[in-house]
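Peer 1: Mind folding the following:
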Amino acid sequence: MGILNLEELKKQIKEGTFTGLESLENEFKSMLKEVLQETAKEELTSHLGYEKNQPSDNTNSRNGYNKKKLNSKYGKVDLEIPRDRDSSFEPQLVKKRETILEGSEELIVSLYAKGMSVRDIQLHLDDLYGYELSTETISNMTNKVLELAKDWQNRALDQMYPIIFMDATVLKIRIDRVVKNVAAYIMLGITAEGNKEIIGIWIGNNETSKYWLSLLNEIKNRGVEDVLIFAIDGLNGFNEAIQAIYPKAEIQRCIVHQIRSSLKFVSWKDRKAIAKDLKSVYTANNEEQALENLNEFHDIWGSKYPHIKQSWLNHWNELATFFKYPEAIKKLIYTTNPIESLNSTIKRKTKSKGSFPTIDSAFKVLYLSIQEVQNKWKNSKVRNWSEIYPQLRIFFSEIMEKYTK
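Peer 2: This next block holds a predicted model:
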């Protein structure tokens, strides 16, 4: 069929000679072969400076062909690539010693991003496209992603983020030959324009003030001078680090995490009722009413579950931050939901892997997952941002003065 001809395709279907997708893929492969070979010929003509069979003063000339096997998304393609007598010709579309077409590399990275292991990808390519790549070759391709991920992790950031969310998701990673549960901390910023931006990923079980201090210093060195509100999930020592690096920032502890913590040691038969009664605390109109409702809750449940009220009081300053703000800001900051939805996506992609062989392999998959989500966010803003941002400018007028255009 040569370059795919739809009329010829219709004719094959009508005559019953078309054998389905396999036939179509063979046509694509044939078309790919023709395009690659013709392109290589044109590249050589450009390199030599004269058409085939034309007279020329150039001492270099065409010198037959090299046979080459190229792995593509449609299987193996046998090519004849023209060569020159001086061996100075360097094809650009199909480079010397290249055995994998660029689209295949993109496919491999895409499969890796979906959570497939290197071995799974190897089997997948063999089953569907009929060629086998070594695990080393596939790993080398995905290692290019690691370089991109590290550059992304070190990129310059905005000078000011109105809101930053911080949450953790747990991954299984092999460390010292033992599979361990390791926390991956993900930071999501809301920009002044109302866009969601993943600021960074940090993998490790180091919930200490010193660790958080180092992390916050890192984002400060990347350009973040001010943060108005941190919405966090109760990470140990994080609030102290925030106060040290961003002393003017407000801290809102996630209400949903606090409810989960409250229900941790509650019997199953009481959980629904306790969750319902706790709702009166965080849905109160103001902080004073919330405290009254917490006391009423304790009157009902305190004899059976005395720890619940105390747990709320221990963290009250950070749990009650949102009461001072208008409704639109309240709804945005009182939970870490914006980042938890991202974590759900990550969990879906990592579930099939079982465990990661190294921290770097986990970092690569997280980075690829995040880029996929970030692309979906490109044209969307936080709901009611046109209402929220002016309110934040009033509440944080001292900080915002320097960002007034």
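Peer 1: can we go C-alpha only for contacts and neighbour counts from here?
Peer 2: Noted.
Peer 1: Next one: Asn239 relative to Ala231, how far apart?
Peer 2: Separation of Asn239 from Ala231 (C-alpha to C-alpha, to the nearest Å) stands at 10 Å.
Peer 1: More neighbours: those two, which one.
Peer 2: Neighbour tally, Asn239 and Ala231, criterion other C-alpha atoms under 10 Å: the higher count belongs to Ala231, 27 against 20.
Peer 1: Am I right that the more buried one is in a strand?
Peer 2: Yes: according to DSSP: H, G, I helix; E, B strand; the rest coil, Ala231 belongs to a strand.
Peer 1: Here is the second sequence; please produce its structure so I can put it next to the first one:
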Amino acid sequence: MAEALSSEAIGQLVADAKASGMGLDGSGGLLNQMFKAVLERALQTELTEHLGYERNEAAGRRSGNTRNGSYPKSVSTVAGPVDLAVPRDRAGSFEPVIVPKGSRRIGQIDEMILSLYARGMSTRDISSHLQEVYGASCSPGLVSKVTDVIGAEVETWANRPLDEVYPILYIDALRVKVRHEGAVVNKSAYLVIGVDLDGVKNVLGLWLQENEGAKFWLHVLTQLKNRGLRDALIVCCDGLKGLPEAIDAVWPQAITQTCVVHLVRAAMRYVTYADQRKVASALKPVYTAANETAALEALEKVREDWGRRYPGLIDTFERAWEQFIPFLDFDQDIRRVIYTTNTIEAWNRSLRKLLKTSGHFPTDEAAVKLIYLGIRRLEGRHIDGTGKGTTLRGTGTLGWNRAMNQFKIRFGDRLPL
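Peer 2: Next up is the predicted model:
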């Protein structure tokens, strides 16, 4: 292999291609012809292993099965369409693995289709892109079939086992437009993001629902518990209806915490652009206070300075106060990892952009499929289809080691050794 791919050998191939007027890529280019040569050689090797003897060996004369020429087949690859001569045997029992029967795409074509789809491209746009760039003939219907295959992967992902304990869970919602009974309705796609004991964030599940409530959230959290999540230390959410009651029913010891970032953002909606910087500065002593008493004093100062002009600003904090104050009881190291949700915010921005580009969806399944592909791209990982040995890369959390020491002191009896 090293000899075949040496600088001299590659240089000679490129020089010969230029001398003959052959391009490097595209149909009939050097890479295309190399694909063809390697694939045909691999197919011949497969047939030899299947028959049990080399070409022209005497052993083949009494074997009961022999080579029987070849048949043409065109396959799409990242180097463009490749025309192959696929060998066959007289008994018709040879089943190629490298280029399976019925397969018209090899290499990373399917993954490329899924990657483009996960970035919001329509099936027609993907079809046109593959034709223009790779010369691959893939109809919009074929592209749609490729993306439909992801359904089995979504099922595996949605039912995979979870860790026993997650120090932090974030629960957030995305707005999705779905066609239902001839009309387009707004639904919510709820994401549960878990931060594991190593500080790695991953999406644990995805649920699409038109109306939320305690019954719905009890169903969601019970699913997570049945998948192995027996305890959560802190659950951060944004005033979702019925969620605190469901958390208390499933994980009685969990602390329900309003997401501080969302709380501040919700309060700032009532403030004009010209005053936002001043008001944001005035709010900082509220959520950085040492305790609840200090936070109340800071909120009163905000009320004195800005309450008359922006009553909705104060009302937002007062309505969320009971779910906000647990934050004030944490050490600064824990506060920092709860408050700093940059990764989650970045995920949400990317997914919202994806949903906006796609417009509305014909079915719930289509919406879930696209959101899942977006999540898969953001997490940078794949599911192996069995649920075993799956590697979830996720993203880390800055300052996690310091926070974990505080978690151990405060929740040591609930954390694995």
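Peer 1: thinking again about what came up before, tell me the residues that contact both of Asn239 and Ala231 of the first structure, please.
Peer 2: In the contact map built from C-alpha atoms under 8 Å, 6 or more residues apart in numbering, the residues linked to both Asn239 of the first structure and Ala231 are Ile251.
Peer 1: all helices of the stretch 51-200 of the second structure, in order?
Peer 2: Using DSSP state H, counting those that start in this stretch, the helices assigned to the stretch 51-200 of the second structure run over residues 109-118, 123-134, 140-148, 150-158.
Peer 1: Which of those has the highest mean neighbour count?
Peer 2: When you average the neighbours per residue for each of the helices of the stretch 51-200 of the second structure (mean count of other C-alpha atoms under 10 Å), helix 109-118 leads with a mean of 19.
Peer 1: after superposition, how close is it to the first structure?
Peer 2: For helix 109-118 of the second structure, the mean deviation from the first structure after alignment is 1.8 Å (mean C-alpha distance after the TM-score superposition for the first structure).
Peer 1: and Lys68 of the first structure, what pairs with it in the second structure?
Peer 2: Using TM-score structural alignment as the criterion, the counterpart of Lys68 of the first structure in the second structure is Lys73.
Peer 1: wouldn't that match be in contact with Val86 here?
Peer 2: Yes: the criterion here is C-alpha atoms under 8 Å, and Lys73 of the second structure meets it with Val86 at 6.8 Å.
Peer 1: picking up where we left off before, wait, which of the helices of the stretch 51-200 of the second structure is closest to Asp275 of the second structure?
Peer 2: Each of the helices of the stretch 51-200 of the second structure has some distance to Asp275 of the second structure by C-alpha to C-alpha; the shortest is helix 109-118, at 38.5 Å.
Peer 1: Give me the more crowded residue out of Lys73 and Val86 of the second structure.
Peer 2: Just comparing Lys73 of the second structure and Val86: by other C-alpha under 10 Å the higher neighbour count belongs to Val86, 20 against 15.
Peer 1: Contacts only, for the aligned residue in the first structure for that one.
Peer 2: When the structures are aligned by TM-score structural alignment, the residue of the first structure matched to Val86 of the second structure is Ile81. Contacts for Ile81 of the first structure (C-alpha under 8 Å, 6+ apart) come out as 37, 40-41, 65-68.
Peer 1: Now do the strands in the stretch 251-400 of the first structure.
Peer 2: For the stretch 251-400 of the first structure, no strands are identified by DSSP state E, counting those that start in this stretch.
Peer 1: counterpart of Asp256 of the second structure in the first structure?
Peer 2: Not Asp; residue 256 of the second structure is Thr. Counting by TM-score structural alignment, Thr256 of the second structure lines up with Ile251 in the first structure.
Peer 1: looking at it, that match is touching Asp233, isn't it?
Peer 2: No: Ile251 of the first structure is not in contact with Asp233 according to C-alpha under 8 Å; the separation is 10.4 Å.
Peer 1: and the two? which has more neighbours close in?
Peer 2: Ile251 (24 against 20).
Peer 1: The more buried one and Gln243 of the first structure, how far apart?
Peer 2: Separation of Ile251 of the first structure from Gln243 of the first structure (C-alpha to C-alpha): 9 Å.
Peer 1: Could you do Gln374 of the first structure as well?
Peer 2: Counting by C-alpha to C-alpha, the gap from Gln374 of the first structure to Gln243 of the first structure is 29 Å.
Peer 1: now Asn295 of the first structure
Peer 2: From Asn295 of the first structure to Gln243 of the first structure the distance is 29 Å (C-alpha to C-alpha).
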